[in-house]
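Colleague: give me a model of this one.
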Amino acid sequence: MQIKAAVLRQSGDQPRPYQENAPLEIASLDLAPPRPGELLVRIDAAGLCHSDLSVINGDRPRPMPMALGHEAAGTVLALGDPDETQFAVGDRVVLVFLPSCGECVACQSGEGYLCAVAAAANGEGRLMRGGRRLSECGHDVHHHLGVSAFATHAVIDKRSAVRVDADIPPETAALFGCAVLTGVGAVMNSAQVRPGESVRVYGLGGVGLAALLGALASGAQPVTAIDPSPEKRALALALGAAMAVAPDEAPTLPVPDVVIETVGKAEVLAQAYASARRGGRIVTVGLPNPAARLDISALSLVADGKTLMGSYMGASIPSRDIPRYVALWRAGRLPVERLLTSISVLADINALLDNLADGSAIRQIIVP
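Modeller: Next up is the predicted model:
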């Protein structure tokens, strides 16, 4: 079938404004039918994330051309296997940017978010079962993180989908596939925040604000935040943060038990590490440029008893955690819909990238 998708043909050093230079081209692509173990999904809503921008600017090298987008919700239109029992036509699904093979050492250890098989497929721009289902004039177009959600339709491995109730608005459901998995997971799975512990969040994009919501849902007190944007700080306060300050005001905040860093810059991670109390835990979910290096006191790891850990996809098991987070949303404890900045059409995507790059948006949703 023919679909519309936002295709990146060259990454790195993309000049701004993106609205004028249009690094993403809305192209007509051929989409092959799903194979056994795969699903054809209509994309109902897709969110823009800094990970998409990292591919465009070259911080996350990927093979080109590539159809971008990895945070989305959709509806199952066709099954690659007529005997499929896990999914049915008409199911609403949240798409997940890292499936798990279930067989490698990480998966067998309960750490599917570190699945080497899925990571290799994502790095090569293919699906888990091999090859690509997207093409243009007979030439392959690569998949972004097994999803390629900035499109009208996608073929995905069924391990990249989690079924959710159909009454969840698609623009809300999409957020559970990346921002919520990563931010809330960093708090609940990686840091394992306990009631009464203090939490500080660096960066108030979609992931950072999701982490803030996760900390509040975990009973953390106080929850504080740092971001240069007055608008984002105001939202953090409205969501329940005790304090939200600009970076130069960080010394005014109480020393935290747990720090969540979501900015993706090595210098900010160093600040986050220094800010934690002795014996504190620092969790980073940001994705810096691969060449960036972290400079901290090696002695402090022992002398101050600090724990520094990375958290990929919030150390989440999507099939377990998305239903948990949806239940918290239904209970009013994770009001993730308040992270939505706008809902736009696919043709507006390059202008939306400018908003993402300059920090004026939290989560922008595309409805193809």
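Colleague: please count neighbours and contacts with C-alpha atoms only from this point.
Modeller: OK.
Colleague: find the nearest non-adjacent residue to the spatially most central residue of the chain, please.
Modeller: Averaging the C-alpha coordinates of the chain gives a centre point, and the residue nearest to it by Cα atoms, centre = their mean is Cys178 (3.0 Å). Nearest in space to Cys178, with sequence neighbours left out and distances taken as Cα to Cα, 6 or more residues apart in numbering, is Glu71 at 5.6 Å.
Colleague: neighbours around the one you found, how many?
Modeller: With neighbours defined by other Cα atoms under 10 Å, the count for Glu71 comes to 29.
Colleague: isn't Ala276 up against Val259?
Modeller: Yes: Ala276 is in contact with Val259 according to Cα atoms under 8 Å; the separation is 6.4 Å.
Colleague: identify the contacts common to these two.
Modeller: Ile282 (Cα atoms under 8 Å, 6 or more residues apart in numbering).
Colleague: neighbour count winner among those two?
Modeller: Neighbour totals were compared for Ala276 and Val259, and Val259 leads with 30 against 24 (other Cα under 10 Å).
Colleague: surely the residue nearest to Cys178 and Leu98 touch.
Modeller: No: at 10.8 Å, Glu71 and Leu98 do not qualify as touching, with contact defined as Cα under 8 Å.
Colleague: just give me the neighbour total for Tyr18.
Modeller: Neighbours of Tyr18 under the rule other Cα under 10 Å: 18.
Colleague: quick one, what contacts the closest residue to it other than its chain neighbours?
Modeller: Leaving out its chain neighbours, the residue that sits closest to Tyr18 by Cα to Cα, 6+ apart is Asn350, at 5.3 Å. For Asn350, the set of contacting residues under the criterion of Cα under 8 Å, 6+ apart consists of Tyr18, Gln19, Glu20, Ala22, Pro23, Leu24.
Colleague: let's see 6 Å
Modeller: The contact partners of Asn350, by Cα atoms under 6 Å, 6 or more residues apart in numbering, come to Tyr18, Gln19, Ala22.
Colleague: please, which helix or strand holds it?
Modeller: Taking DSSP states H and E as the definition, Asn350 sits inside helix 349-357.
Colleague: would you confirm that Glu171 belongs to a helix?
Modeller: Yes: when classified by DSSP: H, G, I helix; E, B strand; the rest coil, Glu171 is found to be part of a helix.
Colleague: about what we covered before: in strands, which of the contacts of Asn350 appear?
Modeller: When these are checked against strands using DSSP state E, none is located there.
Colleague: now show me the structure for the sequence below, then we'll compare the two:
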Amino acid sequence: MVEQLEQGTIKCHAAVAWEAGKPLVIEEIEVQPPRAGEVRIKILYCSICHSDSYTLSGNDYAYRFPMILGHEASGIVESVGPGVTRVKPGDHVIPLYISECKECAFCLSGLTNLCLALNDTQYVGVLADGTSRFTCKGQTIYHFMGISGFSEYTVTSEYSVAKIDEDAPMDKACLIGCCIPTGYGAALNTAKVHKGSTCAVFGCGALGLSVIQGAKACGASKIFAIDINPQKFDMAVKFGATETINPLDTPNENIQDIICSKTLGGVDYSFDTSGGNVSVMKSALESTHSFGGVSVIISLADAGKKVEIDPRTLIGKKWTGCAFGGERGSNLNNYVRLYKKGELKIDEYITKSIKLEEINNGFDDLKNGVSVREIIIL
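Modeller: Sure thing, here's the model as predicted:
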């Protein structure tokens, strides 16, 4: 039950991560009203992403506990603080974990989708003024990725919201907040996959499926989908993979050697979406050819993990990373419109919808590979 308190504070429910490695706890929290340049959002839907699980594990040491996780969300603007001009109450929005101020040197460069506006605060769990809008039992609760979507209400910077069409299905639009543009955009914007090219996608979870979908849209002629879980292959083919490979089927051969043997010495583009396995990152690089091959790292490795390669491996190749598929928030409504035209798959990602009280089961399902995406109804 949501309760409005004096001075605009709202009482509502959220899944609180009190400490790393422990189950989330459904708590009644207080959400303060938005301050200057901020937006308070009524979250409608939020899915569970590997990045949430990664941070909850404690491997991402930048964030502070206790916090409210969740970043793949959709909702409606409930109120705005002084000076906000980009959105108004009632607007349908997708919160952004990569801000877009449109004023900093990065935003103005045209060379990157990264933004400097919230760099010093977002990744330590506070808003731009250095404080949190969440409290629970008298204790400060920190923000996650500037979003904190596992709460019925949240507060973000106005730089961290993307307005979308009001007829967008919000239970689908939440996936445009992370996994779909992150993979699709990696093929489209970062790698710039060209028509008739060959691609290898390492990992067939939600990110891998998004890369496959993006590579197909770019006109790739051959897309290898690689995973050690063959149950994911039917979905990969549905999204556009032309061949599936399970490395466990040939334990005496390196996967990169297999891919090179099936192509002209390697693929044009490879993508690591394996979930942070540094040996897979290396295999992805080595599966590209040496006359202009491009390998893109999308996964997050555990803190302290290193990839060791022979520098000669890089001759003639490009090895790069990407964030949010190189997309800006101002472009997200294009994904909404592609979906509405039937040119972008979203429904197929959704394994099931769950209640907030079932969130820990949802994390277990994701970890055990029995779901692609579970959507929390808030």
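Colleague: need the TM-score from the superposition.
Modeller: Counting by TM-score structural alignment, normalised by the length of structure 1, the TM-score of this superposition works out to 0.92. Behind it: 355 aligned residues with a Cα RMSD of 1.7 Å.
Colleague: check whether Lys163 of structure 2 really touches Gly90, as I assumed.
Modeller: No: in this structure Lys163 of structure 2 lies outside contact range of Gly90 using Cα atoms under 6 Å: 10.5 Å.
Colleague: who has more neighbours out of those two?
Modeller: Comparing Lys163 of structure 2 with Gly90 by neighbour count (other Cα under 10 Å), the higher total belongs to Lys163, at 21 against 14.
Colleague: quick check: closest non-adjacent residue to the more buried one.
Modeller: Across the structure, with Cα to Cα, 6+ apart as the measure, the residue nearest Lys163 of structure 2 apart from its sequence neighbours is Val93 (4.4 Å).
Colleague: show me what the helix or strand hosting the one you found is packed against.
Modeller: Using DSSP H and E, Val93 of structure 2 falls within strand 92-95. Of the remaining helices and strands, those touching strand 92-95 of structure 2 by 3 or more Cα pairs under 6 Å, 6 or more residues apart in numbering; DSSP states H and E are strand 72-80, strand 161-163.
Colleague: so what's the gap between the shortest one and the chain middle?
Modeller: Strand 161-163 of structure 2 has its C-alpha centroid displaced from the chain centroid by 16 Å (Cα atoms, centre = their mean, to the nearest Å).
Colleague: residue ranges for the helices of the stretch 51-200 of structure 2, please.
Modeller: Under the criterion DSSP state H, counting those that start in this stretch, the stretch 51-200 of structure 2 carries helices at the ranges 105-109, 119-122, 170-173, 179-185.
Colleague: onto which residues of structure 2 does the helix holding Asn350 of structure 1 map?
Modeller: Using TM-score structural alignment, helix 349-357 of structure 1 corresponds to residues 359-367 of structure 2.
Colleague: which residues sit against stretch 204-223 of structure 1?
Modeller: 179-180, 183-184, 195-200, 227, 241-242, 262, 333-334, 362-363.
Colleague: tell me the span between the first and last residue of it.
Modeller: Using Cα to Cα, to the nearest Å, the end-to-end distance of stretch 204-223 of structure 1 comes out at 13 Å.
Colleague: list the buried residues for it?
Modeller: When burial is assessed from 16 or more other Cα atoms under 10 Å, stretch 204-223 of structure 1 yields the following buried residues: 204-218, 220-223.
Colleague: likewise for stretch 241-249 of structure 1?
Modeller: Buried residues in stretch 241-249 of structure 1, counted by 16+ other Cα under 10 Å: Ala241, Met243, Ala244, Val245, Pro247.
Colleague: quick one: contacts for the last one?
Modeller: Right, the one you point to is Pro247 of structure 1. Ile226.
Colleague: what about stretch 293-303 of structure 1, distance to the chain center?
Modeller: Here the centre of mass of C-alpha atoms in stretch 293-303 of structure 1, compared against the chain's by Cα atoms, centre = their mean, lies 28 Å away.
Colleague: now the residue nearest to Cys178 of structure 1: how far from Ser316 of structure 1?
Modeller: From Glu71 of structure 1 over to Ser316 of structure 1 the distance is 15 Å, taken as Cα to Cα.
Colleague: tally of neighbours for Thr284 of structure 1?
Modeller: Other residues within reach of Thr284 of structure 1 by the criterion other Cα under 10 Å amount to 25.
Colleague: gap between it and Ala217 of structure 1?
Modeller: Looking at Thr284 of structure 1 against Ala217 of structure 1, where the rule is Cα to Cα, the gap reads 19 Å.
Colleague: check Leu334 of structure 1 too.
Modeller: Here Leu334 of structure 1 is placed at a distance of 7 Å from Ala217 of structure 1 (Cα to Cα).
Colleague: same check, this time on Phe176 of structure 1
Modeller: 15 Å.
Colleague: please apply the same query to Val155 of structure 1.
Modeller: The value you get for Val155 of structure 1 to Ala217 of structure 1, if Cα to Cα is used, is 35 Å.
Colleague: over to Glu103 of structure 1?
Modeller: Look at Glu103 of structure 1 and Ala217 of structure 1: by Cα to Cα, they are 33 Å apart.
Colleague: what stretch of structure 1 lies opposite the strand holding Val93 of structure 2 in the alignment?
Modeller: Strand 92-95 of structure 2 falls opposite residues 92-95 of structure 1 when the two are matched by TM-score structural alignment.
Colleague: so Asp44 of structure 1, which of the three states?
Modeller: Criterion first, three-state DSSP; result for Asp44 of structure 1: strand.
Colleague: ok now do it, which residues does it touch?
Modeller: In this structure, Asp44 of structure 1 makes contact with Ala73, Gly74, Val367, judged by Cα under 6 Å, 6+ apart.
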